[in-house]
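Visitor: Model the structure of this input:
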Amino acid sequence: MATSESESKGKIITCKAFVANAPGEPLVMQQILVQPPQKMEVRIKILYTSICHTDLSGWKGESEPQRAFPRIFGHEASGIVESVGEGVKDLNENDKVVIVFNGECGECNYCKCEKTNMCEKYGVNPMKRLMCDGTSRFSTIDGKLIYHFLNSSTFTEYTVVDSGCALKLNTEDILSLKKLTLLSCGVSTGIGAAWNNANVHAGSSVAIFGLGAIGLAVALGAQARGASKIIGVDVNPEKLTIAKAMGITDFINPRDEEKPVVEKIREMTGGGVHYSFECTGNVNVLRDSFLSCHEGWGLTILLGIHASPKLLPLHPMELFDGRKIEGSVFGGFKGKSQLPNLATECMKGAIKLDDFITHELPFDEINKAFDLLIAGKSLRCLLTL
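Guide: Next up is the predicted model:
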């Protein structure tokens, strides 16, 4: 049981967390110590958290050349601010917040630039494993350091994050907060890729490679922008039903096709799509995605996490055909200043978040949630603390 909130302000909290002690080993529930927030930090009581493939990759030890364990993973979550550190002016105790892994300080050159959503201080950095001052806010009961993950670490009853990574939401409805948890990563990344990075236009054609939560969010974003043909590519036939419900107009399973996927898509679209989105993290799929775009104007948005050291499978001269490729981080959204508009649209029903929540489990069953994701049976499994 976590320390009482009324007694916790400014003190160390003892609470329950799921800790990864080694790559690929089941997460272990244990009591940990959580330090008070330091300057420009907030401590948050987590209410809901979920798992995405980035957590899976980090847990397996795939995404970093130097693995940091023990560690608390998780980066999609919502909760309530328990206490604030020195200098924090835009957040207060009891504020309802969504945690974002790609933060925004609002003061650096990156934040002031309209052409990027990166932040010099709080931007996502997969190699970062401690707070900005080089220390951790987590430890075991006997004082052993526990590492942070992606500016977030949400598989715990309480976490500490930089204030630039916590987005205040104007909602008194806890059920709304539950749904808006999905804006922490996957849904925002997919919709933003369609709206901000690609700027999908009405009547356009789109191909999406990989129909997990991010790929399906791309589909919804493209549908909202009026795309006329949205082709989904996935090797899991079970994705067909939900894909159709989320805007996919045509479904291709490469294992069922006699022709290469690129050739199939070009035939369907008169030479290729306007926009393609690579959501798998597979370099061979990236090549298919790129070549599925139309010569002269096709744009590929790279969303998949490529942990492998393999380089882009493109010949430089292929870029002279007029196709372009662009990477997307958090869908191009500036977390603090732009994401509230998406939250408002979701609350109005423009984007149906409920469809992404395929499973709900208590926090204690987090390892089952990992199994569901690995088996390809869930989009988002929401864990309730």
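Visitor: For the rest of this, base every contact and every neighbour count on C-alpha atoms.
Guide: Will do.
Visitor: Report the buried residues of stretch 37-47.
Guide: The neighbour-count check on stretch 37-47 (16 or more other CA atoms under 10 Å) flags 37-38, 40-47 as buried.
Visitor: now, which of the residues you listed lie within strands?
Guide: When the buried residues of stretch 37-47 are checked against strands (DSSP state E), the matches are 41-47.
Visitor: helices or strands up against the helix or strand hosting Val262?
Guide: Using DSSP states H and E, Val262 maps to helix 261-269. On a contact count with 3 or more CA pairs under 8 Å, 6 or more residues apart in numbering; DSSP states H and E, helix 261-269 meets helix 283-291.
Visitor: returning to what we had before: quick one, the helix holding Val262 and helix 283-291 angle?
Guide: Orientation check (axes from the mean of the first three to the mean of the last three CA atoms, to 10 degrees): helix 261-269 against helix 283-291 gives 30 degrees.
Visitor: one more to line up against the first:
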Amino acid sequence: MAGFDICPDSNHPPENGHATAGKVITCKAAVVWGPEEPFKMEDVEVEPPRPMEVRLRILITSICHTDLSAWKGENECQRVFPRILGHEAAGVVESGEGVEGLGPGDRVVPVFNGECGDCRACRSEKTNWCAGYAVDPMRSVMRADGRVRFYWVGPDGTHRRPVYHFLNTSTFAEYTVVDAACVVKTPPAAPLNRMCLFSCGVSTGVGAAWKTADLKPGSSLVIFGLGTVGLAVAEGARLRGADRIIGVDINPDKFAKGKEMGITDFINLNDCTKPLHEVIRDLTKGGVDYSFECTGNRDALREAFLSTHQGWGLTVLLGVHSSPKFLPLHPMELFGRKIVATVFGDFKPKSQLPDLINKYLKGEEKLNLDGFITHELPFSEINQALHLLQEGKTLRCLLHL
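Guide: From the prediction side, this is the model:
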């Protein structure tokens, strides 16, 4: 693998996997020890992969709102600490155990929603919900043996404590171990500092527009929440010829970036003097064809649902709802409108994501990936990246390991 460039602006050497394969690696990881505690750079031991697992060297990672909610411990299933968060990244394979199609040095993106390729769900065209490796927010250990692969060792060398996994990936570490079903190989020429966006946000939003909604040219839609996922929906809708794209947010600073991504109309919720769905119905003479709820807010979900046109309106749920409360819908309101949720934009990650990546690299799908990258920082400044996300000042802050 001599001469293997990780990405255009990287000085990292290639990973050959020979010197470290089968051995415990000690590396830096951003460990969170409790809810809302600052990430702490720790030395952790990373065990070798078990059968059907791979160990990855992470080179680029970023923080998503799902990481933020887990860091806060917003619901019971997320209160597992100490933990290594992170699920949007790119890197190279260091080693694998009993894995076909992946070898040392391969460029890859880890994905939180896996695909085994063999189960009934993976063989079906109706779903990307793998029976064995679908996203499971309750899981904090590896599937093979119910154990972790990360261990913190105290300064005296005598205290060894398990550090738990997150969303099948745990990318806030220089090395991580993931199930092979949760790794997607990318072309050798693919720049990893752009490929990492396909790990979560861009794929989820674009897929929601293209695959979940199957949005048609000339359509109208409204997007609730103009973070990375919401703007990825807009990008997907723009590329599919949507006629009117309405963006809703409480932060008007996001509107300039939204316009860049194809949004035609903006609504600041704080400026509304009547229910938002009435504003949207008035604006569109009856409602939009599609609505996309990307905030994880129950009130926003209801407004998104009622914003669609009676008779054919479709609402796509993308936001992560941590509240235990049920949907704020009356059963009779479902007559004439539909609602559906999507995970990873309904992409089957291993069998369908490479096609999207290849089309992007060839210029056949003109995704504006650069528009999502607003900041870049060294991995050691992860707490600064978290702060930027909390303040709504960044879409994706790339962290270089």
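Visitor: what TM-score do we get after superposing?
Guide: TM-score for the superposed chains, counting by TM-score structural alignment, normalised by the length of structure 1: 0.97, backed by 380 aligned residues with a CA RMSD of 1.4 Å.
Visitor: just to revisit the earlier point, same list (the ones in strands among the buried residues of stretch 37-47 of structure 1) but as JSON lines, adding distance to Gly281 of structure 1.
Guide: Formatted as JSON lines, those follow (distance: CA to CA, whole Å):
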{"residue": "Glu41", "distance to Gly281 of structure 1": "32"}
{"residue": "Val42", "distance to Gly281 of structure 1": "33"}
{"residue": "Arg43", "distance to Gly281 of structure 1": "33"}
{"residue": "Ile44", "distance to Gly281 of structure 1": "31"}
{"residue": "Lys45", "distance to Gly281 of structure 1": "32"}
{"residue": "Ile46", "distance to Gly281 of structure 1": "29"}
{"residue": "Leu47", "distance to Gly281 of structure 1": "30"}
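Visitor: Just the closest of those to Arg129 of structure 1, please.
Guide: Proximity of these to Arg129 of structure 1, judged by CA to CA, is greatest for Glu41, which lies at 15.5 Å.
Visitor: Which residue in structure 2 aligns with that closest one?
Guide: Residue pairing (TM-score structural alignment): Glu41 of structure 1 is matched to Glu53 of structure 2.
Visitor: That match contacts Gly96, correct?
Guide: Yes: the criterion here is CA atoms under 8 Å, and Glu53 of structure 2 meets it with Gly96 at 5.9 Å.
Visitor: what sits against the most centrally placed residue in structure 1?
Guide: The C-alpha lying nearest the average C-alpha coordinate of structure 1 belongs to Cys185 (CA atoms, centre = their mean; 2.5 Å). Neighbour list for Cys185 of structure 1: 75-76, 100-101, 330 [criterion: CA atoms under 8 Å, 6 or more residues apart in numbering].
Visitor: Give the aligned equivalent of it in structure 2.
Guide: Per TM-score structural alignment, the equivalent position to Cys185 of structure 1 in structure 2 is Cys200.
Visitor: Same question for Ala77 of structure 1.
Guide: So, by TM-score structural alignment, Ala77 of structure 1 is matched to Ala89.
Visitor: contacting residues around its match?
Guide: 58-62, 109-110, 171, 195-197, 199.
Visitor: how do those residues look in structure 1, which are kept?
Guide: Retained contacts for these in structure 1, judged by both residues aligned by TM-score structural alignment, their matches' CA atoms under 8 Å, are 58-62, 109-110, 171, 196-197, 199.
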